[in-house]
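Student: model the following, please.
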Amino acid sequence: MSQSSNDFFIGYLKTPPKLAIFLTVVTTLVMGLGIGGGFALLAGQPDYGSGGFKGGYQEHLGVLQTAPYPMLRIPPDEAHPDGQTILLSNPGKRGAQKRAAKHDGSIVDVGGVFITREGARILQVGGAAKIRAAKDPAPVQGFVPSADVPLGPVTLRGEIVDTKCYLGAMRPGEGKVHRACANLCLMGGIPPMLAVFHENEAPTLLLLTNADGEAFDADILDYVAPYVSVTGDLYRRGDLLILRTDASRIGFI
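Tutor: So this is what the prediction gives:
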């Protein structure tokens, strides 16, 4: 019998040595390429920041405002000379409008978990308090939230995102791969924001409203995810920046 006959594989016989060596080398190479390819794909992914649910359950006391989107106004202190303005959302792809409506303008306790990214945050309402009339309103009694401060007209470039996913509820929570999810969140009442990106520093986030300072309608959905230019009037409410605009002043870049 020739040597080539000895190297032929037969299932019920011992694998020929040459064939065993060949299979070992090929298997090792294929596995190495697969692992290396996986690491290469991972390394090529953009950095979506360190956003996520952080800090555990917390309760905060302040004045609730529902327009243009539900938010809690907290009086100024040494660390926050302009006061704090905390946007609110319900769990899932839902804004907190329905839950907040009966408390508009009232002093409330709001409980939930912050979704935080690079200093910006939104509070997902839940837990023991959710939104309720304050048990002890005394610490903020007499606090009247300041009106929006006009900062003038601006034209800014960035990406329109849904606040909740962008800040870390989803990763990625931005870009075209997230567009369908973002639009569902916005249709559910999650506040839209314009993320203005900067080199070597955190993005600037601005709450988007229509020209009258009210919640945006469905016209904004066409502009979510692509890079856009937005012209409007800039305001500050506490420590929150608000950009009033309309669809006619948003353009693709």
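Student: can we go C-alpha only for contacts and neighbour counts from here?
Tutor: Fine.
Student: what about the helices in this structure?
Tutor: For the chain, the helices defined by DSSP state H occupy 3-6, 17-43, 97-100, 163-164, 179-187.
Student: ok, residue 165 touching residue 182?
Tutor: Yes. Using Cα atoms under 8 Å, residue 165 is in contact with residue 182, at 7.3 Å.
Student: what is in contact with those two at once?
Tutor: 173-174 (Cα atoms under 8 Å, 6 or more residues apart in numbering).
Student: who has more neighbours, those two?
Tutor: For residue 165 versus residue 182, neighbours defined as other Cα atoms under 10 Å are more numerous around residue 182 (29 against 23).
Student: surely that one meets residue 161?
Tutor: Yes. Using Cα under 8 Å, residue 182 is in contact with residue 161, at 6.6 Å.
Student: following up with a second sequence; could you model it the same way so I can compare the two?
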Amino acid sequence: MKDDFYVGWSDEVPKSYASSAKVFFTVALLAMIGIGILYVNNQKGYIDSVYEYGSLQEYSGYLVKDPIWGLRVEEKGIIKTIPLVGFGKMGPDWTLSKMMETHDLKEGTMVTLRGMVFHYQGKYWMELTEKENSLVSAGSQTMLVRDIRMTGYKELSGEIVDPKCFFGVMNPADKAIHRSCAIRCISGGMPPLLAIREGGKFVDYYFLHGAEMESIAQEILPFVGIPIKVQGEVATYDDWKSIVVDVNDIALANSSNVGSSNLAYSICQ
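Tutor: A predicted model of the protein is given here:
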């Protein structure tokens, strides 16, 4: 039997060559489609957080400080706190201090603030996008006594996240993929938040602070974005919770106490 012979510049491709090429390209195409489907199905899913970028919104409420700076509002008879963050990777402290200097504000003052909003699971946050110009108005009315409930001692397992990215500005915003950015945000003044996950879903959140409500942001940086265990007294502020943490008692999940270890962490540039 005579073998087919083919050179690239000839007019016709022998049938044996054409048939083999069709089989090869069909198999290769199906393989690529199959690999693509497997790759997509094994990707980490996104949470349905929302960042209303470019849309400045106004909210009126009482300015509160604990467990972090926020705007205490009432919606349909329900009291909620909208936590505040600064522009970029900054907490709200600098912006609020400027507002207080120029407008004689204090905790409990009724104010109207303007900024970009982000939210997840019905929890809203506001970025003071225009910095000190985010203050629209301030009234003379002050807040009545706030109901803060102590709910006892708890041991919790979760992951420390930076809430600005987590609640909408970036997605995904947890685990190792976001760790360096979360460290940078918390270093800039974002309040560290312990996110609790059950069955693959986030179900609860706790602000972390020291016994005198002081920030422990710098001390907990080595533990950001990894599974940990914490313990301490829990308090409820409207629709948010906080836990008093001794950094030396923080432990890696499924590991021994590592509070004094030199656990390495990176800072995103």
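Student: quick one on the thing from earlier: which neighbours do residue 182 and residue 161 of the first structure share?
Tutor: With Cα under 8 Å, 6+ apart as the test, residue 182 of the first structure and residue 161 both reach 173-174, 224.
Student: give me whichever of the helices of the first structure is most buried.
Tutor: helix 163-164 (a mean of 32; mean count of other Cα atoms under 10 Å).
Student: mean deviation, it versus the second structure?
Tutor: Following superposition, helix 163-164 of the first structure is found to deviate from the second structure by 1.1 Å on average (mean Cα distance after the TM-score superposition for the first structure).
Student: tell me how far the equivalent of residue 83 of the second structure over in the first structure lies from residue 239 of the first structure.
Tutor: Under the alignment (TM-score structural alignment), residue 83 of the second structure maps onto residue 87 of the first structure. Per Cα to Cα, to the nearest Å, residue 87 of the first structure is found 11 Å from residue 239 of the first structure.
Student: which of those two has more neighbours?
Tutor: residue 87 (26 against 15).
Student: who are the contact partners of the residue nearest to that one when sequence neighbours are not counted?
Tutor: Leaving aside its sequence neighbours, residue 87 of the first structure sits nearest to residue 71 (Cα to Cα, 6 or more residues apart in numbering; 4.3 Å). With contact taken as Cα under 8 Å, 6+ apart, residue 71 of the first structure is in contact with 64-65, 85-88.
Student: burial check on residue 157 of the second structure, number of neighbours?
Tutor: 18.
Student: hmm, it is touching residue 196, no?
Tutor: Yes. Residue 157 of the second structure is in contact with residue 196 according to Cα under 8 Å; the separation is 6.6 Å.
Student: next, residue 98 of the second structure: secondary structure please.
Tutor: Under DSSP: H, G, I helix; E, B strand; the rest coil, the three-state class of residue 98 of the second structure is helix.
Student: how many neighbours does it have?
Tutor: 15.
Student: look up the closest residue to it, ignoring the ones flanking it.
Tutor: residue 132 (6.1 Å).
Student: ok, back up a step: including distance to residue 235 of the first structure, could the shared contacts of residue 182 and residue 161 of the first structure go into JSON lines?
Tutor: Shown next, in JSON lines, are those (distance: Cα to Cα, whole Å):
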{"residue": "173", "distance to residue 235 of the first structure": "25"}
{"residue": "174", "distance to residue 235 of the first structure": "24"}
{"residue": "224", "distance to residue 235 of the first structure": "22"}
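Student: and the strands in the stretch 151-253 of the first structure, which stretches?
Tutor: Remark: strands assigned in the stretch 151-253 of the first structure by DSSP state E, counting those that start in this stretch are 192-198, 201-209, 227-237, 240-244, 250-252.
Student: average gap between the shortest one and the second structure?
Tutor: Right, the one you point to is strand 250-252 of the first structure. Strand 250-252 of the first structure sits 0.8 Å off on average (mean Cα distance after the TM-score superposition for the first structure).
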